[in-house]
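A.B. asks: A predicted structure for the sequence below; I have some questions about it.
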Amino acid sequence: MKALLILIGGLAMAFAISLDTNDKYAKMEMDMATDIEADIEADIEINSNNNMTATPLEDIDLEYVHKECFPWGIHEYCYFPHTSVSWGDAETICQRWGGHLVSINSKHERDYLHKRLYRRPDYWIGFVDNSGTNTGYQWTDGSGGFTFWHGGQPDLRGQQMCGRVWAHHGTWDNLQCWHGQRVLCKQFLRI
């Protein structure tokens, strides 16, 4: 990714040197190259620091928000790739959609989701510890039993009480609930 940035930066610089300063169209093209470079840098920052700023729920038009849905067994999952919200707002989005934040109840289900979302940003799961003890995690849909914590997780008892998946590893950690993360919902298939 850094090599791509260097290449784009080099191309933009070479393009700027050859510009006639009075050519407004050439300047517009240079601005576009700079915007692309800034977008790539932002993507690198998001991917290296998945604790994004949460967008307030009232700023999201749920009727038109982009989502990618896919079935598995008797369930359907919907991933909201461009929506970064707090854990509570993520659960609200899923309930409005007709489900809950995803519960992962077997290694088989975990493996399926990991293959499907491996190259995506991290996302909230419906695992929450309302007791603040790091031992009281429960699924919002009432299912449960299976866990796939990353080594040393959960940590920071009483501070980080909401579960997320590190999409690249497929393992879980706990995070402060106000952080912004992507949303993965799960519901029963409608027949």
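C.D. replies: That came through, no problem. Residues are numbered from 1 along each chain as shown.
A.B. asks: hey, let's count contacts and neighbours off CA atoms from now on
C.D. replies: Fine.
A.B. asks: got a list of what the closest residue in space to Q176 that isn't next to it in sequence touches?
C.D. replies: Once flanking residues are discounted, Q176 sits nearest to Q160: 4.2 Å by Cα to Cα, 6 or more residues apart in numbering. Contacts for Q160 (Cα atoms under 8 Å, 6 or more residues apart in numbering) come out as N174, L175, Q176, C177.
A.B. asks: and these as CSV, adding distance to I46, neighbour count and secondary structure?
C.D. replies: Shown next, in CSV, are the contacts of Q160 (distance: Cα to Cα, whole Å; neighbours: other Cα atoms under 10 Å; DSSP: H, G, I helix; E, B strand; the rest coil):
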residue, distance to I46, neighbour count, secondary structure
N174, 18, 25, strand
L175, 16, 22, strand
Q176, 17, 16, coil
C177, 18, 21, coil
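A.B. asks: identify the farthest-apart pair in those.
C.D. replies: With distances taken as Cα to Cα, the most widely separated pair in the contacts of Q160 is N174 and C177, at 8.7 Å.
A.B. asks: ok, structure two:
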Amino acid sequence: MNHRGRVSPGTSALPEERGCSRLNPWVFFVSVLVIKTAFVTICLAVLLHGSYGQYKTLLQNATEWHCVPSESADKQEGWMCCPKGWRRFQEKCYYLSDDKMSWAESEQNCTGMGSHLVVINSKAEQEFLFNWAKEVFTNAYETKYYIGLTAYENGQWQWVDQTPYEKAAMFWKPGEPNLLFAEKCAAIHVKGKRDSNTYRNWNNVLCFTNCYRICELAVKFV
């Protein structure tokens, strides 16, 4: 009876040793997971800093992105991303404001988001922007959106990205631009549902006029 009731030191140590052996793999797994997470975080920080440095201001202001699979034939498989609240067309992202500013304030606002007032280069881009603007303000009698075209510095029309004015597509309304001595900033002019003229609706206005604005930036490939 004494022999059965006695527990040798070797026997009592065995369960304790087994308990430690069950714990060690979990400790190892958690440690590896923490190290991996830290490594991935550091890599992402380096990637964002190195690849998207020119969009630093935008990254500070836009906390979320909307991405779709890349459609570009000359790019590897990946994603095309625009900031949340912007709309993508081809390889550009566009923002239509819901408040009004002067032309100079509008350009400053776009620059503050890492972009610039839109530069329109094709009929397809013009149609996209016109239809979107008309969709947003369907019930307004008329609406104007500033674009990145102005003549207020030297009297010659210039795009904000230095695209030559003479070589770019132009979509002025009939009779526009006029009154060039005073109206030196360009805007897309929309008249709600009644306006069907997609391609000829630019108007020149006084640069201190408060209008909506369209900002533009290139999509981010990731």
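C.D. replies: Structure's in. What do you need? What you see is a predicted model; the values in this text were computed from it and never measured.
A.B. asks: ok so, going back, so the residue nearest to Q176 of structure 1 is in which element?
C.D. replies: Using DSSP states H and E, Q160 of structure 1 maps to neither a helix nor a strand.
A.B. asks: and what of the one 3 residues further on?
C.D. replies: If you go by DSSP H and E, G163 of structure 1 is part of strand 162-166.
A.B. asks: I'd say I74 of structure 1 and L189 touch.
C.D. replies: Yes - applying Cα atoms under 8 Å as the test, I74 of structure 1 and L189 come out as touching, 5.6 Å apart.
A.B. asks: show me where structure 2 has strands.
C.D. replies: Assignment of strands within structure 2 using DSSP state E yields the ranges 65-69, 79-83, 87-89, 92-96, 116-117, 143-150, 158-159, 185-190, 202-205, 212-218, 220-221.
A.B. asks: which elements pack onto the last one?
C.D. replies: In this case it means strand 220-221 of structure 2. strand 79-83 (3 or more Cα pairs under 8 Å, 6 or more residues apart in numbering; DSSP states H and E).
A.B. asks: how far out from the middle of the chain is stretch 162-173 of structure 1?
C.D. replies: On the basis of Cα atoms, centre = their mean, to the nearest Å, stretch 162-173 of structure 1 is displaced by 10 Å from the centre of the chain it belongs to.
A.B. asks: show the end-to-end separation of that stretch, please.
C.D. replies: The separation between the terminal residues of stretch 162-173 of structure 1, taken as Cα to Cα, to the nearest Å, is 8 Å.
A.B. asks: now it: buried residues?
C.D. replies: Within stretch 162-173 of structure 1, the residues scored as buried using 16 or more other Cα atoms under 10 Å are C162, G163, R164, V165, W166, A167, G170, T171, W172, D173.
A.B. asks: ok, stretch 215-222 of structure 2 next?
C.D. replies: Residues of stretch 215-222 of structure 2 classed as buried under the neighbour-count rule (16+ other Cα under 10 Å) are C215, E216, L217, A218, V219, K220, F221.
A.B. asks: what's the match for the third one in structure 1?
C.D. replies: Using TM-score structural alignment to pair residues, one finds that L217 of structure 2 aligns to Q187 in structure 1.
A.B. asks: contacts only, for that match.
C.D. replies: When contacts are counted by Cα under 8 Å, 6+ apart, Q187 of structure 1 is found next to H75, E76, Y77, G98, G99, H100.
A.B. asks: what is the neighbour count of the nearest residue to the last one once chain neighbours are set aside?
C.D. replies: Counting by Cα to Cα, 6+ apart, the nearest residue to H100 of structure 1 once its immediate chain neighbours are dropped is C94, at 4.8 Å. C94 of structure 1: 22 surrounding residues under other Cα atoms under 10 Å.
A.B. asks: any idea how far stretch 94-101 of structure 1 is from the chain center?
C.D. replies: On the basis of Cα atoms, centre = their mean, the separation between the geometric centre of stretch 94-101 of structure 1 and that of its chain is 16 Å.
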